[in-house]
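A.B. asks: got a predicted model here, sequence first, then my questions.
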Amino acid sequence: MSHFSNDDHELVDFLKQHRPSVPAADPALEDRLFDAIAATAQPTSLADRRASRSKRSVAWLVPSAIAAGLVATVVGYRTLMPAQPSATELASLEAFVESNWQGTLNNTSDEAPFGDVATN
């Protein structure tokens, strides 16, 4: 056991001397509690109990569905995001676009742009 200093004993004695008195118990408290319990509507039939169980089962399904939806959204977003192209892929794409653009600007032939299809 721990040994208290003299200051602690003085504090304990002071608190014992000045502690408040315990209030008297209400003699009608037990009757009021039983009356309140009896007044509370209790499901008596089996159908009432099943209905209350089904309400509880739906109540826990809603937050679970929300959480599952959030997880699916985060996972789906991560998997469906396109990968960032590398520097070589970007350079290849840029060269392709530039060569096609230059090809359309430098096309000086007198042929129809769509070949035989446009002349029909």
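C.D. replies: It's in.
A.B. asks: going forward, measure contacts between C-alpha atoms and count neighbours the same way
C.D. replies: Will do.
A.B. asks: distance check, residue 61 against residue 79.
C.D. replies: Per C-alpha to C-alpha, to the nearest Å, residue 61 is found 26 Å from residue 79.
A.B. asks: helices of the chain, residue ranges please.
C.D. replies: Here the chain has its helices, by DSSP state H, at 6-17, 29-39, 46-80, 87-105, 116-119.
A.B. asks: TSV please, covering these and showing mean neighbour count.
C.D. replies: Formatted as TSV, these follow (neighbours: other C-alpha atoms under 10 Å):
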stretch	mean neighbour count
helix 6-17	11
helix 29-39	10
helix 46-80	11
helix 87-105	11
helix 116-119	8
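A.B. asks: put this beside the first:
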Amino acid sequence: MTKFSDDDRDLVDFLCQHRPKIPPASPDLSQQILQQVENLPIQPLPHRSRLWLVTPVIAAGLIAALFSWVLVPAKPSEAELATLQTFIESNWQGTVSEYPKSDLWYFTDLTSD
């Protein structure tokens, strides 16, 4: 619980001194409340139209279609494909060779006895 600062002490003392007396609770108060709740008429919830959802859904669909059309990468040219093929082949040979250049492979036992 937060302690009051010394500046608020006079106010706290004043409020404690002049607070009203709490009236005693009626012994059947909870029964009265439950009786009033039981007597309340049950009203059906109003039917809301879901038509307001149509416009945002259409807008989201159009935006998604636009982005899928704009963000599709262009087809690579023959020269780009050849460069990519050469790059993959040269790097693949480096990863599967018997004597890798990485120090990590020196500490790994790849032989299966």
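C.D. replies: Alright, I've got the coordinates. Computed from a predicted structure; not experimentally measured.
A.B. asks: what's the TM-score here?
C.D. replies: Scored against TM-score structural alignment, normalised by the length of the second structure, the superposed chains reach a TM-score of 0.40; 63 aligned residues with a C-alpha RMSD of 3.3 Å.
A.B. asks: count the neighbours of residue 94 of the second structure for me.
C.D. replies: 13 (other C-alpha atoms under 10 Å).
A.B. asks: elements contacting the helix or strand that it is a member of?
C.D. replies: Assessed by DSSP states H and E, residue 94 of the second structure sits inside helix 78-96. Using 3 or more C-alpha pairs under 8 Å, 6 or more residues apart in numbering; DSSP states H and E, no helix or strand is in contact with helix 78-96 of the second structure.
A.B. asks: buried sites along that helix?
C.D. replies: By 16 or more other C-alpha atoms under 10 Å, helix 78-96 of the second structure has no buried positions at all.
A.B. asks: all helices of the second structure, in order?
C.D. replies: Per DSSP H, the second structure carries helices over the ranges 9-18, 29-39, 54-70, 78-96.
A.B. asks: please report the distance of residue 90 of the first structure from residue 103 of the first structure.
C.D. replies: Using C-alpha to C-alpha, one gets 20 Å for the distance from residue 90 of the first structure to residue 103 of the first structure.
A.B. asks: ends of stretch 64-81 of the second structure, how far apart?
C.D. replies: 29 Å.
A.B. asks: how near is residue 93 of the second structure to residue 87 of the second structure?
C.D. replies: Using C-alpha to C-alpha, residue 93 of the second structure is found at 10 Å from residue 87 of the second structure.
A.B. asks: same question for residue 33 of the second structure.
C.D. replies: Note on residue 33 of the second structure: its distance to residue 87 of the second structure, by C-alpha to C-alpha, is 80 Å.
A.B. asks: just residue 14 of the second structure next, same as before
C.D. replies: With C-alpha to C-alpha as the criterion, residue 14 of the second structure and residue 87 of the second structure are 84 Å apart.
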